[in-house]
Structure formats: C-alpha cells, structure tokens
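*Asks:* Here's a sequence, model it:
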Amino acid sequence: MIRVGLTGGIGAGKSTVAKTFIELGGHHIDADVIAREVVEPGTPGLTRLVAAFGTDILTADGALDRPALAAKAFVDDDSRRTLNSITHPLVGARTQELLDAAPDDAIVIQDIPLLVEANMAPFFHLVVMVHADTEERVRRLTELRGMPEADARARIAAQAGDEQRRAVTDVWLDNSGQPTDLAAASARLWERRLVPYEHHVRTRTAAIPDPELIAAEPSPATVNTRLTNRLWALAGANATAVDATEGAIRITARDRDAAAALAEALPPGGFAPVGEHRYASADPGRPATVEVSVGP
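*Replies:* Predicted structure coming up:
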C-alpha cells in the first residue's frame, strides 16, 4: 500500500484528478467528506460541539449550521482551538479506520485541501499538487460555482501560496488547460509512477529510477528536505539524527533496538532493504539511498 496526498488550492481542479484515480482503482479518502460525517446529527461530534458552542449552532432540523458555528468558532484563538480539539481527533480516527480497511495492495488517495497548511506532507509516500493560476481559479469560482469575486479572491489569499506548495510537492499537475488534459496527465502519473511505486513497496524492492519522472521534479532545491522530513516521520523517536546530501541519507538510530524498529518501518514507508542497514527508494521518480547507523 502507498498513501498519496492529493491537494491544491480552491478552484484548481483537484476533483478531476481524484475522479481519474478512482476510475483507475484508487482507494479514495476525502477529508471534507469525513469532516462532515463526524458531526452529523446523532454523532458524538455534534453533541460535543453543541456543548461547547451552544444550541444556536444547529438548524431547525437539528443539523449543524456551519455558518453559525464559524461565527462562534473563529472569533479568537481559544475558540478555534476548542473546535479543533473536538473535530481533529474524530477526523483522524475515522481516517485511520478507512486506512485500516484498505486492501494491502491499495493506492490510497487522501484528498486533503489544506494538506500544506496543516504540515501533513511528510506523512505520505507522495504529495500530488493540482495547480492553476489565480485568475483562472477566480474565473472558475465565479462562473462555475457562482461565488462573488471578492469572496473567491479572499479564499484563495487565505490558503498557502505557490512557493509554499512547491516546497513540499513531489508531483505538480498543471491545470491551466482543458479537464481532458489534466485527466490524461493523471492517468500517466498513475501508470508510470503510482502503480510501480505501490508494487515496489509491497514487494520490498528498490525502484529503477525513471529519468523522465526525475526530470519532472517540481522543486529540486527541496528534495533533500522532503526526504529528510519523510524519514523523520517514519523514524520518530527511533532516530537521533537524519542527514541528507543529494539523495544519500544517513539515519542515526538511538540504539540497536531502534535500528531494528527502523528495519520494520522503512520498507512500508517507501525504502526497500538492499543490504545490511541499507535501503533504497521504492519510488521510480525519487532515487535515494538510506544508511542506518547506531549511535553511541
């Protein structure tokens, strides 16, 4: 199994990519859908929101009135933290349930609008960004969704900018053309990179680097940072240091037990064993070698 984080700014066209991946067999997990599910009428989530913010956040039929909740939950940092303390654990638990239910050979597409803003990129095998420039997104939001232009521009401005997105992105899908072009690019990505990547992870085999995929790297300057962050996410407290130089990474394990734990964590995380304490990337678009040493 591999987990693909799919994201993009509002109006960028993320739904076209998600639809293509689903049609090709992707196991889709939509963060927005989950966020609505966990606060439906009769759920513990809605009960806790009412206890925290009052009954006037409900509609006449007992459902959550989202604008009314927003008016209360976003007035200050304390209120926002209260909201997040209720909803985030519920969303996380439901997401984990869906991940646990996915087949061993799944390519899981986790559709998360605020993936960049929430600093979630290191927890995925691959981050796919759907991009369109600001004016095109404003046009789509106003013409296709009927959103007032001022609202569209405000929502775009409130999200991460292009530089922030590029810094954490592994695949950049440009959606300045027709939806059919984006769907075709998504299908090529699926066949050329995601399917082989999942196979290599599941079989614990290193990938043969694909020069075309490597050349499409959207931000070469941040590759080492992304690899380091990914490995820290996999290693956690088992590592005391992770150092990367041009795709060659050294992890210093806390002790021998930690090195053994890393041997279990790295292969499903995208780094296949190729020798004693040595690992290589299972991603054909991201060559890298990892060596684990034991600290003093």
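
*Asks:* Could you use CA atoms for every contact and neighbour count after this?
*Replies:* Noted.

*Asks:* Can you report how many residues lie near Leu46?
*Replies:* Look at Leu46: counted by other Cα atoms under 10 Å, it has 22 neighbours.

*Asks:* Correct me if wrong: it contacts Arg36.
*Replies:* No - the criterion here is Cα atoms under 8 Å, and Leu46 misses it with Arg36 at 10.0 Å.

*Asks:* how near is Thr225 to Ser15?
*Replies:* From Thr225 across to Ser15, the span is 28 Å (Cα to Cα, to the nearest Å).

*Asks:* What of His88?
*Replies:* In terms of Cα to Cα, His88 sits 23 Å off from Ser15.

*Asks:* Let me see the ranges of the strands in this protein.
*Replies:* With DSSP state E, the ranges of strands along the chain come out as 2-8, 27-30, 107-111, 126-131, 171-174, 239-245, 248-253, 271-275, 278-281, 289-294.

*Asks:* Please generate a structure for the following sequence too, so the two can be compared:
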Amino acid sequence: MLRVGLTGGIGSGKSAVAARLVEQGAVLIDADQVAREVVAPGTEGLAEIVAAFSEQVLDSDGALDRAALGAVVFADETARRRLEAITHPRVRARTAELAAAAAPDAIVVNDVPLLVEVGLAPTYHLVVVVQTAVSTRLERLARDRGMDRAEAERRIAAQADDARRRAAADVVLTNDGSLAALHEAVDELWRQRLSPYEHNLRERRVVPPHRVDLAETDPSWPRQYGRLAARIRHALAPADLRIDHIGATAVPGLAAEDVIDVQVAVPNLADADGVLADRLANAGFPRVPGQWWDDPRPAGSGRWEKRLHGSADPARPVRLHVRAADSPGWRYALLMRDHLCADPDQRAAYLLLKRELVDAAPEVSGAGTARDPWFDEEYLRAEQWAAQTGWTP
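*Replies:* Here you go, the predicted structure:
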C-alpha cells in the first residue's frame, strides 16, 4: 500500500484535503482521532495518565479533560515528555493496526497535524503539506472555530512554520483560493501521482525513463535528495549504511538531467540482495531488472558490478546505485562529484559534453556519457587533484 503523510498548520484547510482524498478512495487515519481513542474512558492509556497526573485531569464524567491536562504539561517539559511516553507508543500501535487492516492496494493517508514537528516524514512514501497564508488562517479560525486572534496566533506560533513544512514536503497544496480550486488540485494529485505511485509500488515497477533534457540547476535538488535519503535510511534500519548524493544534481550550479542519483554503500554486493532489496522496493525504490555495471576508469580495466534501483514515484525519477563500500565504483562516484564541485573549468567542460551528447541522443537516459573518452581524461585529472589536496571519500 502507499503511505501518504498529510499535514498543515491549524486553519490551513488540511481537513478539507483529507475529506476530498477519502472521496477519491483513500483510507484515512486521523491522528487526532486516534489520540483520543487511546485515552478514552476505560482504556489503559487513560488509567496510566491518571496514575501519572492524578484525577485532576478528568472531567465530571470521568473522561480526559484536555484543557486541565494541557495546563499541567504545557510549561513543564518533564511532564510533557512523561505524557508523550504514555500516548505516543499507543498512537503508533493503533495507527499500525488501522493501516494493516487496509487493502493491499490502498492509498492510506495519515492526517498528522504535528508530522513535521515529531519527525515522521521519512516513514511515508510521500508527504503532502497544505499551505495557507497566515492571514487567511486567522480569518478561518475566527469564523469557523470562534477563536480569538490572540489564541489563534499562539496556536500558529506553537507549530512548525511554513518554511519548515515546505522542507519536509514532496507536495505543497496551496489553499488560499476557493474550495473548488482546492478540490481540483487534490483530484489532479490523485490522478497524476498518488494512484500511479500506488500501482507502481504494488507491482514493484520502476518509472520508465523519459526523454533526456538538461534542466537548469534547481536549488531544491539537495533538499529533495535529503528527503529521499531519510526514507532510504528509515527503510534500511537498523542497518546504518552510508548514503550519498552523487551525480550532476549533487554539483551546485550545474544544469543536469532532473534525476536524483543516490549511492548506498553495502559491505559487499551479496548484502544488496534479499532483505535489503525488498526493503528498498517497499519504500518506493524497486530493483531495476537485469545486471548492472559501471564503466571502469581507466577504460578496459574490467567491469565494476553494482545493483541499480529506481523510483516508483512518477513525479520523482531516481537512480539508486548500490555499490560495495570502498570499491572502485563507489570511490569514483564520490571523486567525480567532489572534483566537479571544486573545479569550475571541468564543470563547464562536463556541461558542454552533456549538452552535445543529449542533443545527439535525446531519447536515451544517460546519453552514453559514461563511454566518452573525456571521462577517462577527467578521471586522471581528478586523481591528480585528489593527490594534491589529500582528498579521501
């Protein structure tokens, strides 16, 4: 199943997005609702809260008085952490139960107000953030919830700001217009990305390559890599493998094919199969069929074997190279990246070569660059640079 994290600040319209996704066929898990369920009257969660904070946190009917509990923990870090130790494991366990009950082909949307604040983004295949101007949110909170401005501003200030949410977002839905416009955006997201992503994930299908074009440098490429790497690290835990951003999108200021290249280092290639390959596929990075090698440097010195994975996400092409740590191919990928970062003349020469090769073979991903003689010459220059500077991977 496809796991989608949905979040947004208070008053952003996140609930409207969640409702529209349900209309499209999503299975919704509401974190606020789950949080109430696990501390409902008669639950072990509520009994443990009373044992920790006394019966003063109960209302006259024996239910949790959230305002009273908030008054106890709001300004007391130790008390807040004690409360979280009671509730968070129960919320996670119940959320996992609800997700496990969904159909194998489901798109499960977790509506989590504090998704960014508690660091849950890497646990989802995709994170959707609903963003709305603060002025609009203040108006909605006053109109729809009767909240006075001071309280609304306090609630907004207590959550992550827009910049922090955007950094965690794979998709940003702007909700400053009409409800109809929001629905249109959600419907397009469902058709163009979520539904095909779920199908690709279930079938372990890599998004096929498209026509090769060099995009102007995108300052968001490193942030996109960061989100991908966090998902990969989460999927492979408890293994603590080195993960690197490599390739042209890892070189600041360089125009490149809009594909994020990621390198995962394993102790040996036997470790790249079996459980590791399954975990990557389940996280949205299926194995690309066939056998894969890197062209060695210098040419003719044998083949450098690797494993290659791609992306099931139709909107984010990825080449995930699994190589043995300290192998020639692993080292070369890092050396090439770092030398191009350090040498503007070689960046310019590389870009010129890429443009020529893309013009010559626009339908071929990679455009045959690996076999061009320039790369052997660049390898020698890079090795000289490494020796002069003391570079190590």
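
*Asks:* picking up where we left off before, Ala71 of the first structure is nearest to which of the strands of the first structure?
*Replies:* Ala71 of the first structure sits nearest to strand 27-30 of all these, at 24.8 Å, using Cα to Cα.

*Asks:* May I see the buried residues of that closest one?
*Replies:* 27-29 (16 or more other Cα atoms under 10 Å).

*Asks:* burial measure for the closest residue in space to Ser12 of the second structure that isn't next to it in sequence, as a count.
*Replies:* Sequence neighbours aside, Thr132 is the residue nearest to Ser12 of the second structure in space, at 5.2 Å (criterion: Cα to Cα, 6 or more residues apart in numbering). By the other Cα under 10 Å criterion, the neighbourhood of Thr132 of the second structure contains 21 residues.

*Asks:* Name all residues that make contact with Thr132 of the second structure.
*Replies:* For Thr132 of the second structure, the contacting residues are 12-13, 174-176, by Cα atoms under 8 Å, 6 or more residues apart in numbering.

*Asks:* 6 Å instead?
*Replies:* Applying Cα atoms under 6 Å, 6 or more residues apart in numbering, we find Thr132 of the second structure in contact with 12, 174-176.

*Asks:* and if you look at Ile29 of the second structure?
*Replies:* Ile29 of the second structure is in contact with Asn110, counting by Cα under 6 Å, 6+ apart.

*Asks:* run the last query once more with 7 Å
*Replies:* Residues in contact with Ile29 of the second structure (Cα atoms under 7 Å, 6 or more residues apart in numbering) are 109-111.

*Asks:* do Leu182 of the first structure as well
*Replies:* Contact analysis of Leu182 of the first structure by Cα under 7 Å, 6+ apart lists Asn175.

*Asks:* how about it, what's its match in the second structure?
*Replies:* Using TM-score structural alignment, the equivalent of Leu182 of the first structure in the second structure is Leu182.

*Asks:* Please apply the same query to Tyr279 of the first structure.
*Replies:* Tyr279 of the first structure maps onto His309 in the second structure, by TM-score structural alignment.

*Asks:* And that match, how close does it get to Leu28 of the second structure?
*Replies:* His309 of the second structure is 30 Å from Leu28 of the second structure, where distance means Cα to Cα.
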